[in-house]
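[1] Give me the fold of what follows.
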Amino acid sequence: MKKLSVIFFILGCFSIQAQSYKNFVQKADSCYRAKDFKSSVWYYEKAFKIEHKSSSNLYNAACSAALNSDNKKAFTWLDLAIDNGYENIAHIKIDSDLKPLHEKKEWEKTIDKLQKKLEILGANYDKVLEKELLQIYTEDQEIRGEFMNVYKAPKPDKKKIDSIGKIMNKKDSINLIKVMKILDERGWVGKNVVGTQGNQTLFLVIQHSDLKYQQKYLPMMKDAVKKGNANPGNLAYLEDRVSLREGKRQIYGSQSAKNKATNKWYISPMIDPDNVDKRRAEVGLGPIAEYAAKMNIEWNLENYKKELPELEKLENIK
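    A predicted model of the protein is given here:
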């Protein structure tokens, strides 16, 4: 009995630590969204004293540190992110959060380290196709970054929003033609052929396309997930978007919308809200409450179920 008590005590400590880590990261993310970068860095430091294995959390922490002019921490956390599996070289180069670091001598060293790591990982990749997809990724995400900066401004400039929106639509059309050619000729190529980011690019371009193209390539992506050539979480996002566009409720709660009357964001209508976290876990997505928090949406399951009929009217759900 004594040995069992010790085991349960140790397991309890691990559980408490894991929860503390999660809470610190959530608070850090919340502070980041509120542009309180100093507090965000403080909470990330607390979290990383417990563990520092998540490449995404380390990367996000580096962004907060860079925006807080804490260059030493930013580079330390970027270095750890790379060591723990961060691979998105196209994104790191265009991320506006990291622009304060570009003029520092450590920046080139960081990019070189990531590049060398990717060269080792991608020794057998289709280099030409990977390069093309990384360029498409840059085109897709760079313009969206510009759009969101204007859209989220305290006083959004409608003319600028419309102007950037037109440019974004044009780029999307060009990128879609390129990606459709790849999909039609080679299928949904996996990360073993074009790397994680190249594979992700296929999803992003289709996710940003018109419904008819999403409907066309959704079965192909489903088949790719079964073969391990696409991310199940990405597929969930595409399935949800298609469902809503077809006038149906979403499955995983990955899509949100803005109520123009109240000016508040909400989770778009979904099936069986009581079991959404179970469905999300099956495809590698976190709890709906965490997603809602990241979107600055107040989440209460019982209130959501009461509001669902009204939300369905807002989005013309059948």
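[2] going forward, measure contacts between C-alpha atoms and count neighbours the same way
    Will do.
[3] Check which element follows the lengthiest helix in the chain along the chain.
    Of all the segments of type helix in the chain, defined by DSSP state H, the longest one is helix 2-33. Per DSSP states H and E, the first helix or strand lying C-terminal to helix 2-33 is helix 37-50.
[4] what angle separates that following helix from helix 2-33?
    Interaxial angle, helix 37-50 versus helix 2-33 (axes from the mean of the first three to the mean of the last three CA atoms, to 10 degrees): 160 degrees.
[5] Would you mark the buried spots in helix 37-50?
    Using 16 or more other CA atoms under 10 Å as the test for burial, helix 37-50 gives 37-45, 47-48.
[6] contact partners of that helix?
    Under the criterion CA atoms under 8 Å, 6 or more residues apart in numbering, residues 17, 20-22, 24-25, 27-32, 61, 64-65, 67-68 lie in contact with helix 37-50.
[7] For the stretch 151-300 of the chain, which segments count as helices?
    In the stretch 151-300 of the chain, the helices defined using DSSP state H, counting those that start in this stretch lie at 158-186, 191-207, 211-226, 232-245, 276-282, 288-294.
[8] Those helices: which one's closest to residue 4?
    helix 276-282 (30.1 Å; CA to CA).
[9] From the contact counts, what lies against the closest one?
    Judged by 3 or more CA pairs under 8 Å, 6 or more residues apart in numbering; DSSP states H and E, the packing partners of helix 276-282 are helix 288-294.
[10] run this one through as well so I can compare:
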Amino acid sequence: MTAADPLQPDLARDLIDRATKAATHRAARVRNHLDAVLLGQGRHSDHADTKVLRRILAEHGWPGHRLVGPDAARAAWSIALHSDDAPDFQRAATILLERAVQAGDARIDHWAHLHDRALITNGHLQEYGTQLLLNPDGITLCPLRAPESLDERRATVGLPPITVALETVRLRYTVGHLSEDAPTVVLAGAA
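    Modelled structure (predicted):
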């Protein structure tokens, strides 16, 4: 085993597999390519992924770079980020991720995204402008605290200015690719 090998490679593979499947499903949902059955299956998978991550957090704390490697740590972050049906879990995951960041075992920009998502999920204003709404009319920021100092806060967590981030998201999710009846989707995309 080298210094770069994760301590839990099986756990790493499971997290990556779960996050990859969920991302594929979300991409189809954003483009409104899912019927009711597939939407239901995706929700069931999201709940199962949250349950698995909840168990991992209870057993290991945040699955950071040392435990599972950078790719699986990103996968764990993605699962937590999309656990909107479990707001208490999302808040707890944010705390554990923050501790991992402080220990140098996770990325601060991941924490900023999860922090914002937990705030939005719980009906509060986001801090870093990472949470967006995508609908057929375009892309907008979810409600934001103190917009006048947003770029300063973003810089403290390694995020680019909001204008750069929004342009990147607009290029990725061009409105022309969405149908008129596409659902409004919350994106964690203003990196």
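[11] Got a TM-score for the pair?
    Here the TM-score for the pair of chains, by TM-score structural alignment, normalised by the length of the second structure, is 0.78; 169 aligned residues with a CA RMSD of 2.3 Å.
[12] picking that back up, can you redo the helices of the stretch 151-300 of the first structure as a markdown table, where the extra columns are mean neighbour count and distance to residue 144 of the first structure?
    Putting the helices of the stretch 151-300 of the first structure into a markdown table (neighbours: other CA atoms under 10 Å; distance: least, CA to CA, whole Å) gives the following:
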| stretch | mean neighbour count | distance to residue 144 of the first structure |
| --- | --- | --- |
| helix 158-186 | 14 | 7 |
| helix 191-207 | 21 | 12 |
| helix 211-226 | 16 | 19 |
| helix 232-245 | 21 | 18 |
| helix 276-282 | 16 | 26 |
| helix 288-294 | 16 | 18 |
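[13] Reformat those helices as JSON lines; add distance to residue 10 of the first structure.
    Shown next, in JSON lines, are these (distance: least, CA to CA, whole Å):
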{"stretch": "helix 158-186", "distance to residue 10 of the first structure": "50"}
{"stretch": "helix 191-207", "distance to residue 10 of the first structure": "36"}
{"stretch": "helix 211-226", "distance to residue 10 of the first structure": "37"}
{"stretch": "helix 232-245", "distance to residue 10 of the first structure": "32"}
{"stretch": "helix 276-282", "distance to residue 10 of the first structure": "26"}
{"stretch": "helix 288-294", "distance to residue 10 of the first structure": "27"}
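[14] filter the contacts of helix 37-50 of the first structure to the buried ones?
    Buried subset of these (neighbour count, 16+ other CA under 10 Å): 21, 24-25, 27-32, 61, 64-65, 67-68.
[15] so where does the counterpart of residue 27 of the second structure in the first structure fall, helix or strand?
    For residue 27 of the second structure, the aligned position in the first structure is occupied by residue 145, per TM-score structural alignment. Per DSSP H and E, residue 145 of the first structure falls inside helix 127-151.
[16] How about residue 308 of the first structure?
    Per DSSP H and E, residue 308 of the first structure falls inside helix 301-314.
[17] in the second structure, what residues pair with that helix?
    Using TM-score structural alignment, helix 301-314 of the first structure lines up with nothing in the second structure.
[18] For the aligned residue in the first structure for residue 42 of the second structure, which non-adjacent residue is spatially closest?
    Aligning on TM-score structural alignment places residue 42 of the second structure opposite residue 168 in the first structure. Leaving aside its sequence neighbours, residue 168 of the first structure sits nearest to residue 143 (CA to CA, 6 or more residues apart in numbering; 6.0 Å).
[19] Could you measure from that neighbour over to residue 182 of the first structure?
    Distance, residue 143 of the first structure to residue 182 of the first structure, using CA to CA, to the nearest Å: 22 Å.
[20] that older thread, got the buried residues for the helix holding residue 145 of the first structure?
    For helix 127-151 of the first structure, by 16+ other CA under 10 Å, it's 129-130, 133-134, 136-144, 147, 150.
[21] Closest to residue 197 of the first structure out of the residues you listed?
    Within the buried residues of helix 127-151 of the first structure, the smallest distance to residue 197 of the first structure is 6.9 Å, found for residue 134 (CA to CA).
[22] Quick one: map that closest one onto the second structure.
    By TM-score structural alignment, residue 134 of the first structure lines up with residue 16 in the second structure.
[23] ditto for residue 217 of the first structure
    Counting by TM-score structural alignment, residue 217 of the first structure corresponds to residue 93 in the second structure.
[24] List the contacts of its match.
    Taking CA under 8 Å, 6+ apart, we find residue 93 of the second structure in contact with 57, 62, 80.
[25] This completes my enquiry, with thanks.
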